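In: below is the sequence, then the predicted model.
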Amino acid sequence: MKIQEKHLLFISIPAYGHAIPLLELARKISKFHQVTFAVSAKMAGDLPKRELFDAKADNRIKLYPIPDGIVDDMEDPNDCALFERIMPMMVGGIMEFVEKIPTSSAPSLVSEVKELTRPVDGIVTDNFVGFAAESCSQRNIPLYIFNSSPAAFTWMILSAHSALKTMPMADADGFLEMPDKEGNFTKPIPHEFLHYNVLPMQKVLPSARAVIVNSVHELENEVIKRCQNKPGMKDVPFFCIGPVLLAPKEGSNTNAMVEQKVSKWLDEKDRGSVVYISFGTVVVLTPAQMGEIVKAIRQLGRPVIWSLKVRNQPELPEDLKTATNLDDPSSKLLVLSWAPQKKILSHQNVGVFVSHCGWNSTLEGLAGGKPIVGWPQFAEQLMNAEFVAEIGAGEVIHDAGSKNARVVPATEIVNVINRVQRKMSDGARAFQKKLYALMQPEGSSQEFEELVAYIGRS
């Protein structure tokens, strides 16, 4: 595919649930366009350490650290004080950066960002950088909005208005409500989220060059039509180029060695016998909930892989702390601080996936054909978990998110795991086949090629 190469600037907030899919999209687009990936300086330093970015392998991408002064990880959704402290730094850092970059529409501007030697032809960012999107619009920089979640998130943005009832973020239940087909909300929306993100993004969406959705068009048709019926949205194209799944890394790095040992461990188990538990990169479990999950693992009596944050691992009972040993393929429990999730979910010996239902994890579970126990924690995860239930590929554990006091008992965990695998496995495999059919050349891959060409023409 021969196209005119452009220079695209990708901007991410410093949260891994946003940075990882945006970086994966950047990798795909970098085969056709020059890419600079900008994120908070701390995360820019951490990405290589976590083996999420390799300057040699990712040689088509230039990583740019935004000097915003942030020193903390945005990894605890319950820490409202942290978000309130980080938000002004993040907003200020990104907006100052956008105001300084040279662009193709202002090539005579002397860039104060020395690393950007070529003017920027367009910016790609996600829905959570609404404040920066306004700066792009004011500077006439072509803007492409990436929906790392389904198109319903854009529908939520377009349906919001300043008269909505709001509440302090500290008082919210942590879940974002998706409005109904008429755009009606039933509960208050966090004040900070509405005014920092939603309304600024709503203002610029009609002037966006395109909305890029991490999904397949056949699943999003109805919602996209609703979005394009909103004022100013008729001529904004939507490109469904998903699922954008994290590509496996090659080489002899630490993650590759972990992946090899996990594969060996899985190979020793019976078909469909393994339960995989993961709450993603952000969720920190309470000691009480950890205790019930431990009880459930004992009661299940079957092999389990548990992706568990390092800070939670000291809370494991003494007899289970050896489960972090990767060199014993005969063990029944494997506890990982980093899990090769795509490899695990594609393995035939994994029978069920217990997930927080972040959209990345949801897509990987469905692509692997695994029935999902949805245990949503915050943000749009409840919507994703309910989608899994609607398509007959899983069930939802309700009222047990990061900001909910309910501790899910071991008996409930065991019962739902066994029930979901028994009743939802056929539905999960059926959706897997449908998903891969939709990803064939006439589906999402074709829309990705159309997007690449569209960027070249814009």
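Out: In hand now; what should we look at?

In: please count neighbours and contacts with C-alpha atoms only from this point.
Out: Will do.

In: excluding its backbone neighbours, what's nearest residue 67?
Out: residue 41 (5.5 Å; C-alpha to C-alpha, 6 or more residues apart in numbering).

In: this is the comparison structure:
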Amino acid sequence: MEETNNYKAHIVVLPYHGQGHLNPMLQFSKRLSSKGIKITLATTLSNTKSIQEDASLFASIDFESIYDDLTHGGVAAPGGFKGFLDRFEAVGSRNLIDLIKRIQDSSDGNNCVKCLIYDANISWASNVANEVGNIAMGAFFTQSCAFVAQCYPMHCDLFGVSPSMGPLASIFDLPELHIPNLPSLGAETGCYPPIIRYILRQFDNCEKADWILFNSFHHLEEEVINWMSKIWPVRPIGPTLPSIYLDNRVKDDNNYGFNIHKPNTETCMKWLDSKKTRSVIYISFGSAASLNADQISEIANALLQSKNSFLWVVKPSEEDKLPAHFKDRIKNCFYSDKGLVVKWAPQLAVLRHGSIGCFVSHCGWNSTMEAISLGVGVVAMPQFLDQMTNAYFVEHIWHVGINPKTDENGCCARDEIHRCIEEIMHGERGEVIKKNVARWKALAKEAIDEGGSSDKCIDEIIARLCS
């Protein structure tokens, strides 16, 4: 571990293990580092090894493993997802305490650990901070403010406490949450499924945190942030994108971080370079969502029906679900000049490319923020949980996309997908959406610019740690 004598303060960052959780906190860490803060990021051994393959891109950050998932098992080990979470808490909490104490013992008084910033999903981290003592805490939520606020009344109901504020639904006519078929997290007891009870644990010990951090910006969720700020010390510090896509203040910062699959960068960019401005449909459902064969077939046929070219990310686990007539027309990942199908894409570079006309997305929060920050209209096809809330805001609050109708099984038909794509690419509503995404793109950049709302939140945190 390198000497920290020239740093203003030292922060330990603890992200959740998944790609969609790790990358926003990694980007936030780079932003803090650019302002003179020493960062040690604690995660699983597999994540540490993957990230350090590109160590030169993260030279300002130390990576420390607090759980050896390669030996003791990840989510595929005995006990499944719940077993992994239990092991990670038992082993990771001890090792995190040892890590912080080791840093404290080896540091001078000015450069000891001043703060632990942890993913709110890892609620036990607040107990670690209390045990090591005398350090600040920041709980980092990787979902939208709106979704977290939507869950808050359920948290109060589960623990039998009166909400400090009325339900968010009284402000927005929010849709019901769809519960996916995810790995079991325990017995089906009580009024909430295990996955919801697990999500509600994010609120554990929030009242002890010095800051509640969100990958969002004030203008984007102003009404919700104002609502939540009456309960907690909310600080929107987003968008957490590499600096090259926003303000260019962090030198050579163009790498997002961790990818679950290796992106086909050269192939994607060369193919996009051959396309006309705003002529390509980009389709990706992120790292976690898994579409069934019927939905993949409907998307495939909608793309063949469209006159526009398409770039479609189909994960290895979903390739067998592509319809035969579609696969027959793909050669070497290409469907003639019309389409390109890849296992993974460099999403930020793709969304920034001038040939992209719309983004067919599951509306995970990272993808939603990226589309807004880079000015791309969205065909919103949410699959579960926070994606439903994000899609609602995309269409009804921010007016940057369209949410296609689904049948009683939650499947969206090819004609409906095609209609929404055509509306954004060529219709009158699409012109309105283009104006709106341009406005939000400017506001996203303004938030993180020097003196912007998010930048001020970051500076406030640093000033307190250095006082």
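Out: Perfect, thanks for sending it. Just so we're clear, the structure is a prediction, and the values are computed from it rather than from any experiment.

In: roughly how far does the residue nearest to residue 67 of structure 1 sit from residue 130 of structure 1?
Out: 20 Å (C-alpha to C-alpha, to the nearest Å).

In: now swap in residue 304 of structure 1 and tell me
Out: 40 Å.

In: looking at those two, which is more packed in?
Out: For residue 304 of structure 1 and residue 130, the more surrounded residue by other C-alpha atoms under 10 Å is residue 130, and the numbers stand at 25 against 22.

In: that one -> structure 2?
Out: Alignment note (TM-score structural alignment): residue 130 of structure 1 maps to residue 123 of structure 2.

In: mind listing what that match touches?
Out: 201-205 (C-alpha atoms under 8 Å, 6 or more residues apart in numbering).

In: what does residue 402 of structure 2 give?
Out: 378-380, 394-395, 420, 424.

In: one more time with 7 Å, if that's ok
Out: Contacts here follow C-alpha atoms under 7 Å, 6 or more residues apart in numbering; on that basis residue 402 of structure 2 touches 378-380, 395, 420.

In: closest one of the residues you listed to residue 354 of structure 2?
Out: Ranked by distance to residue 354 of structure 2 (C-alpha to C-alpha), these are led by residue 378 at 15.3 Å.

In: which position in structure 1 pairs with the closest one?
Out: Aligned partner of residue 378 of structure 2 by TM-score structural alignment: residue 372.

In: what's the neighbour count on that match?
Out: Neighbour tally, residue 372 of structure 1, other C-alpha under 10 Å: 32.

In: you'd agree it is up against residue 350?
Out: No - the criterion here is C-alpha atoms under 7 Å, and residue 372 of structure 1 misses it with residue 350 at 11.4 Å.

In: how about the residue of structure 1 most remote from its centre: what's its closest non-neighbour residue?
Out: Computed with C-alpha atoms, centre = their mean, the residue of structure 1 farthest from its C-alpha average is residue 108, at 37.1 Å. The shortest distance from residue 108 of structure 1 to any non-neighbouring residue, by C-alpha to C-alpha, 6+ apart, is to residue 102 (7.9 Å).

In: burial of the counterpart of the one you found in structure 2, as a residue count?
Out: Aligned by TM-score structural alignment, residue 102 of structure 1 pairs with residue 100 of structure 2. By other C-alpha under 10 Å, 20 other residues sit near residue 100 of structure 2.

In: what strand or helix carries residue 100 of structure 2?
Out: Assigned by DSSP states H and E, residue 100 of structure 2 falls within helix 80-106.

In: tally of neighbours for residue 314 of structure 1?
Out: 10.

In: distance of it relative to residue 328 of structure 1?
Out: Taking C-alpha to C-alpha, one finds residue 314 of structure 1 at 20 Å from residue 328 of structure 1.

In: how about the contacts made by the alignment partner in structure 2 of residue 6 of structure 1?
Out: Aligned by TM-score structural alignment, residue 6 of structure 1 pairs with residue 9 of structure 2. Residues near residue 9 of structure 2 by C-alpha under 7 Å, 6+ apart: 37-38, 111, 114, 465-466.

In: so which residues of the stretch 51-200 of structure 1 form strands?
Out: All strands of the stretch 51-200 of structure 1, identified by DSSP state E, counting those that start in this stretch, fall at 61-66, 122-126, 143-147, 166-167, 189-190.

In: want to throw the ones you listed into CSV with mean neighbour count and distance to residue 80 of structure 1?
Out: Output for these, formatted as CSV (neighbours: other C-alpha atoms under 10 Å; distance: least, C-alpha to C-alpha, whole Å):
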stretch, mean neighbour count, distance to residue 80 of structure 1
strand 61-66, 20, 23
strand 122-126, 24, 21
strand 143-147, 24, 24
strand 166-167, 16, 13
strand 189-190, 21, 11
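
In: and residue 275 of structure 1, which of those is closest to it?
Out: Here strand 143-147 is closest among these (C-alpha to C-alpha), at 29.8 Å.

In: so where is the closest one in structure 2?
Out: Taking TM-score structural alignment, strand 143-147 of structure 1 hits residues 137-141 over in structure 2.

In: give me the residues contacting the matching stretch.
Out: The contact list for stretch 137-141 of structure 2 (C-alpha under 7 Å, 6+ apart) reads 115-120, 209-214.

In: same deal with stretch 370-389 of structure 2?
Out: Against stretch 370-389 of structure 2 from outside (C-alpha under 7 Å, 6+ apart): 147, 174-175, 177-180, 289, 348, 351-352, 357-364, 391, 400-404, 420-421, 424, 433-434, 437-438, 440-441, 444.
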